[in-house]
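Student: fold the following for me, if possible:
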Amino acid sequence: MSELHRATRADARRNHEQLLAAANQVFTEHGADASLGQIAKRAGVGIGTLYRHFPTRDSLLVATLQGSLLALVDYARALLDAKSPGEALKVWLKAYIKHATTYRGLAVCLPPLTNSASICELVKNAGTALLERAQAAGEARADIDFDDVAVMSAGVAFATQEVKEAARRKRVLALFLDSLDLR
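Tutor: Sure thing, here's the model as predicted:
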């Protein structure tokens, strides 16, 4: 491999990392619908470089959240051995909803992401396994699937992300979990 080729690859890796760091900062400050141009500028690259690395906003969001998404998958897998499947699902859904508020406005993006990005597909499969286990044990409603739960979770996350009172956020979350008949 030529020295020029190695330098280009190192530069591309550096740009990729700078874009992820800048995206995390800008999404944290301005929400999931933040300007991609602002992200590129903060990373010190042009918008074309951003799009070469991340062709869509969704791909950038998923890449920025990859570690936390994988942690959700691992958490779900660990909970599959819990004594109470309904309680395991409840605990995981609280983590899932908390994750949906990582960036303001992220909750709106989550349902479509779970159907498009491979890492989000892992999250969906992990949530589905917990839900189906709770349903099989008679500890959750039998007439729902994880797509229903994901959409409702996104709604709860969206509705509570700006609520200042912790008691109100907890109440809305409890009402949601009660709607699943978790025992």
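
Student: from here on, just use CA atoms for contacts and neighbour counts.
Tutor: OK.

Student: burial measure for L60, as a count.
Tutor: By the measure other C-alpha atoms under 10 Å, the count of residues near L60 is 20.

Student: packing partners for the helix or strand it falls within?
Tutor: Taking DSSP states H and E as the criterion, L60 maps to helix 57-79. Packed against helix 57-79 by the contact rule (3 or more C-alpha pairs under 8 Å, 6 or more residues apart in numbering; DSSP states H and E) you find helix 3-30, helix 85-99, helix 106-114, helix 118-136.

Student: here's the other one to compare against:
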Amino acid sequence: MRADARANHDRLLDVAGAVITEQGAEASMRDIARQAGVGLATLLRHFPTRESLLEALLRTSFDELTTRAAEVETTSSPGDALMLWLRDFVACTTNYRGVVTSMIRAIEDPQSALHNSCVTMRAAGTRLLTRAQAADVARADLDGADLFALASSLAWLGDQPGLETRAEHLFEVVMSAILTDRAA
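Tutor: Predicted coordinates:
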């Protein structure tokens, strides 16, 4: 990629991250291009769809979550590893308002630009859940899809005006429902 094209690409990602953080995943592509100081055609050359833009923004975060899962798997007890990773998942997905809906759609659509990143990240969480279940500290009746749905609902909750303050309390409630050694 030429230096000027690389600069546009990087600037578009920086601006898109800020705009989506503020306005949500449905922010105007035209507004992102304008704030980045480029035309809409330039934005669409780099990111032909909103989903491809979200994928570029989220890929790094999702790769970090996958790496984080491997890290906590080797450094923490099974229950703690799952809880730490879920907390990181919720924090990551609430960085960009409204991204949870895109993630849920992407998991179900193999053609989605976000599909591979989401599937890999979900598999990392599933591995932590399976490890906690094998250690008999997590409910046996949950699978990776259930875990992803619960974590996504917690991330969605953090996006809702007026409910952000409940998010931490409800995270603890959900963890006590998942991890049998933390049940009240």
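
Student: quick one: TM-score?
Tutor: The TM-score (TM-score structural alignment, normalised by the length of the first structure) is 0.84; 175 aligned residues with a C-alpha RMSD of 2.1 Å.

Student: tabulate the helices and strands packed on helix 57-79 of the first structure (JSON lines), appending mean neighbour count and distance to R42 of the first structure.
Tutor: Below are those laid out as JSON lines (neighbours: other C-alpha atoms under 10 Å; distance: least, C-alpha to C-alpha, whole Å):
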{"stretch": "helix 3-30", "mean neighbour count": "16", "distance to R42 of the first structure": "6"}
{"stretch": "helix 85-99", "mean neighbour count": "20", "distance to R42 of the first structure": "24"}
{"stretch": "helix 106-114", "mean neighbour count": "19", "distance to R42 of the first structure": "20"}
{"stretch": "helix 118-136", "mean neighbour count": "20", "distance to R42 of the first structure": "26"}
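
Student: just put those in TSV and tack on distance to L175 of the first structure.
Tutor: Formatted as TSV, the entries for those read as follows, by distance: least, C-alpha to C-alpha, whole Å:
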stretch	distance to L175 of the first structure
helix 3-30	28
helix 85-99	12
helix 106-114	18
helix 118-136	17
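
Student: give the buried residues for the helix holding L60 of the first structure.
Tutor: 57-65, 69, 72-73, 75-76, 79 (16 or more other C-alpha atoms under 10 Å).

Student: what's the mean distance for it versus the second structure?
Tutor: If you overlay the two and look at helix 57-79 of the first structure, the average distance to its match in the second structure is 1.7 Å (mean C-alpha distance after the TM-score superposition for the first structure).

Student: whereabouts in the second structure does that helix align?
Tutor: Helix 57-79 of the first structure lines up with residues 50-72 of the second structure when matched by TM-score structural alignment.

Student: contacts for that stretch, please.
Tutor: In this structure, residues lying in contact with stretch 50-72 of the second structure by C-alpha atoms under 8 Å, 6 or more residues apart in numbering are 13, 16-17, 25, 29, 47, 81, 84-85, 88-89, 92, 102, 112-114, 117-118, 120-121, 124-125, 128.

Student: H30 of the first structure matches what in the second structure?
Tutor: Under the pairing rule here (TM-score structural alignment), the equivalent of H30 of the first structure within the second structure is Q23.

Student: isn't its match right next to D159, touching?
Tutor: No - taking C-alpha atoms under 8 Å as the contact criterion, Q23 of the second structure and D159 are not neighbours in contact, 11.1 Å apart.

Student: residues shared between the contacts of the two?
Tutor: By C-alpha under 8 Å, 6+ apart, Q23 of the second structure and D159 have these common neighbours: R97.

Student: hmm, back to that, so how far is the match of helix 57-79 of the first structure from its chain's centroid?
Tutor: Its chain's average C-alpha position is 7 Å from that of stretch 50-72 of the second structure, according to C-alpha atoms, centre = their mean, to the nearest Å.

Student: number of nearby residues for S84 of the first structure?
Tutor: For S84 of the first structure, the neighbour count with other C-alpha under 10 Å is 16.

Student: tell me the contacts of it?
Tutor: Shown in contact with S84 of the first structure (C-alpha under 8 Å, 6+ apart): A134.

Student: please report the distance of it from A134 of the first structure.
Tutor: 8 Å (C-alpha to C-alpha, to the nearest Å).

Student: now Y75 of the first structure
Tutor: 16 Å.

Student: kindly report the same for V151 of the first structure.
Tutor: 18 Å.

Student: with L61 of the first structure instead?
Tutor: As it turns out, when the distance is counted by C-alpha to C-alpha, L61 of the first structure lies 30 Å from A134 of the first structure.
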